[in-house]
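Trainee: coordinates only, sequence not included:
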């Protein structure tokens, strides 16, 4: 499935009047099956609003989202949510749903109003949980699992409708580094094995390096920049968008490659005179 945005703009009219040249520039991108795009920017840059406009949860002020060259607004909503999976940021549940019940909710496009989930729906939920690797948590309450496990359950909830596109809102936020890696590896595996296109919101440059084919960078009162990761995520542009100096580092070992960016401010100055003296010891 191809998903694209043509001349999309979601900025409020007051901002457009204050910065007419900046906010007249619209969002344009196209994702083919199996491709991943990261929306990268600091907090408060409007990334979540942009995602909601892409999915039709909010309306674009201008422009439109298209699915296979067809305007999203012309597609039946139930059919749309069979093809598009939206994963919001995970928050602890206030109700005592089990993980199994949470995931079965993703079958809503296939279940008639007032009907109960069928055996087929439960089997689909268990298959999705197994794909994500948390089938053993099926009977656990959402309030009993960790934030990372809940985030994985939300991804499983989208998979039960067998989507062709996954759209994820900062799925790795508020998680420890191990859980972040599990989430990222799961998203990448789903894209590679199922040909699912993915759009992921993040404010972690390293995650964009690991996951994405393309990146769309956004920040307050900045023009949107879109393109291939290597072309867009330069040291100078990261300084411009994040207001911090980042150094790009490439690590290679045999067939293993890691590209990362580290804040220069977190480095420590070496005592050069001490280093020179120690060289002769």
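Mentor: All right, it came through fine. Note that the coordinates shown come from a computational prediction; the quantities given were computed from them, not determined experimentally.
Trainee: drop to CA atoms for contacts and neighbour counts, all remaining ones
Mentor: Fine.
Trainee: Do a quick rundown of the helices in this protein.
Mentor: 13-18, 20-23, 47-55, 77-83, 99-104, 119-132, 147-159, 177-194, 205-211, 229-232, 235-242, 272-278 (DSSP state H).
Trainee: another one to put next to it:
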């Protein structure tokens, strides 16, 4: 699996482009994170990359084929998209919501098979939300709904998961749970991830590749080890930061410390 953006440029109507000349590639078992300030176009980038909105120039490609040439069913059997959580008003339980991911994968529009139920329950376990499986989606918190949507995407057994701010609305413990799950799915199942985040520290911990969307339509993409530097993060957020190294037990961690003046 190889997912690419080639010279991608996006604008709303006749407005000036939100971003332009975006070039990146993402392969099996890699995590790419997108960082940038509010208004830089992170969500618009994800939506256009999946064909939900047209690029002004350039485009997105899956294994060399333009995304727009795939049927919706064919594309979303290979790519799972998790948007920012929105409140559900219809009467699905969390387990039923996750089963919808199987419908994407196998075309279920009737009674799900026991095999599909087993996969859905396994996804609930991986995300750590079996305790809310029977609750209505309209009666759970925004953070719980976000985790249920990730479990639904996982149930489709995709090759690439596209996550728009997956840590939004999650408390500290559940943020860690999601990061840990992403890392495990990458290492154990070879999944690729394309993730928007407002947390540069999460990019430091997870990312193999990054895309930095600077104010003013400039951008950089490449290896995380080369681009996640104090200088570039200061430029990105217009804020002085320091990257600190911490050793906890046998592991070394890197964290970003902002200086609020």
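Mentor: All right, it came through fine. These figures come from a predicted structure and were not determined experimentally.
Trainee: After superposition, what is the TM-score?
Mentor: The TM-score (TM-score structural alignment, normalised by the length of the second structure) is 0.92; 259 aligned residues with a C-alpha RMSD of 1.9 Å.
Trainee: Out of the helices of the first structure, which is closest to residue 29 of the first structure?
Mentor: Residue 29 of the first structure lies closest, by C-alpha to C-alpha, to one member of the helices of the first structure: helix 47-55, at 10.9 Å.
Trainee: and the closest one, how far from the chain's centre?
Mentor: Relative to the mean C-alpha coordinate of its chain, helix 47-55 of the first structure is positioned 11 Å out (C-alpha atoms, centre = their mean, to the nearest Å).
Trainee: hmm, back to that, of all the helices of the first structure, which one is nearest residue 90 of the first structure?
Mentor: Of those, nearest to residue 90 of the first structure by C-alpha to C-alpha is helix 147-159, at 5.5 Å.
Trainee: I'd like to check the angle between the closest one and helix 177-194, please.
Mentor: 20 degrees (axes from the mean of the first three to the mean of the last three C-alpha atoms, to 10 degrees).
Trainee: Where does helix 147-159 of the first structure end up in the second structure?
Mentor: Aligning helix 147-159 of the first structure against the second structure (TM-score structural alignment) gives residues 142-154.
Trainee: what's the answer for stretch 122-135 of the first structure, then?
Mentor: Counting by TM-score structural alignment, stretch 122-135 of the first structure sits on residues 117-130 of the second structure.
Trainee: got the buried residues for the matching stretch?
Mentor: 117, 119, 120, 121, 122, 123, 124, 126, 127, 128, 129, 130 (16 or more other C-alpha atoms under 10 Å).
Trainee: and what of stretch 252-267 of the first structure?
Mentor: 260, 261.
Trainee: Equivalent analysis for stretch 4-21 of the first structure, please.
Mentor: Quick answer for stretch 4-21 of the first structure (16+ other C-alpha under 10 Å): 4, 5, 6, 7, 8, 9, 10, 11.
Trainee: Show only the entries of the residues you listed found in strands.
Mentor: Among these, DSSP state E puts 4, 5, 6, 7, 8, 9 in strands.
Trainee: what's the distance between the aligned partner of residue 29 of the first structure in the second structure and residue 76 of the second structure?
Mentor: Alignment note (TM-score structural alignment): residue 29 of the first structure maps to residue 24 of the second structure. Counting by C-alpha to C-alpha, to the nearest Å, the gap from residue 24 of the second structure to residue 76 of the second structure is 20 Å.
Trainee: Likewise for residue 58 of the second structure?
Mentor: Residue 58 of the second structure sits 21 Å away from residue 76 of the second structure, going by C-alpha to C-alpha.
Trainee: which one of the two has more residues nearby?
Mentor: residue 76 (22 against 17; other C-alpha atoms under 10 Å).
Trainee: For the more buried one, which residues are in contact?
Mentor: Contacts for residue 76 of the second structure (C-alpha atoms under 8 Å, 6 or more residues apart in numbering) come out as 104, 105, 158.
Trainee: Then residue 254 of the second structure?
Mentor: Contacts of residue 254 of the second structure by C-alpha under 8 Å, 6+ apart are 201, 204, 205, 243, 244, 245, 246.
Trainee: Excluding chain neighbours, what is closest to residue 47 of the second structure?
Mentor: Leaving aside its sequence neighbours, residue 47 of the second structure sits nearest to residue 53 (C-alpha to C-alpha, 6 or more residues apart in numbering; 6.2 Å).
Trainee: before we move on, the earlier item: just flag the most distant two among the ones in strands among the buried residues of stretch 4-21 of the first structure.
Mentor: 4 and 9 (13.4 Å).
Trainee: Looking for the alignment partner of residue 62 of the second structure in the first structure.
Mentor: Checking TM-score structural alignment: residue 62 of the second structure goes with residue 67.
Trainee: who's in contact with residue 51 of the first structure?
Mentor: Per C-alpha under 8 Å, 6+ apart, neighbours of residue 51 of the first structure: 167, 169, 201.
Trainee: Mind checking which of those residues land in strands?
Mentor: 167, 169, 201.
Trainee: Tell me the one among these nearest to residue 37 of the first structure.
Mentor: residue 201 (8.7 Å).
Trainee: Tell me who's in contact with the counterpart of the closest one in the second structure.
Mentor: For residue 201 of the first structure, the aligned position in the second structure is occupied by residue 196, per TM-score structural alignment. Listed by C-alpha under 8 Å, 6+ apart, the contact set of residue 196 of the second structure reads 33, 34, 35, 42, 43, 163, 164, 165, 166.
Trainee: With distance to residue 16 of the first structure as extra columns, can I get the ones in strands among the buried residues of stretch 4-21 of the first structure in JSON lines?
Mentor: JSON lines is the format used below for these (distance: C-alpha to C-alpha, whole Å):
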{"residue": "4", "distance to residue 16 of the first structure": "23"}
{"residue": "5", "distance to residue 16 of the first structure": "19"}
{"residue": "6", "distance to residue 16 of the first structure": "18"}
{"residue": "7", "distance to residue 16 of the first structure": "15"}
{"residue": "8", "distance to residue 16 of the first structure": "14"}
{"residue": "9", "distance to residue 16 of the first structure": "10"}
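Trainee: What is the nearest of the residues you listed to residue 155 of the first structure?
Mentor: Taking those together and measuring to residue 155 of the first structure by C-alpha to C-alpha, the closest member is residue 4, at 21.9 Å.
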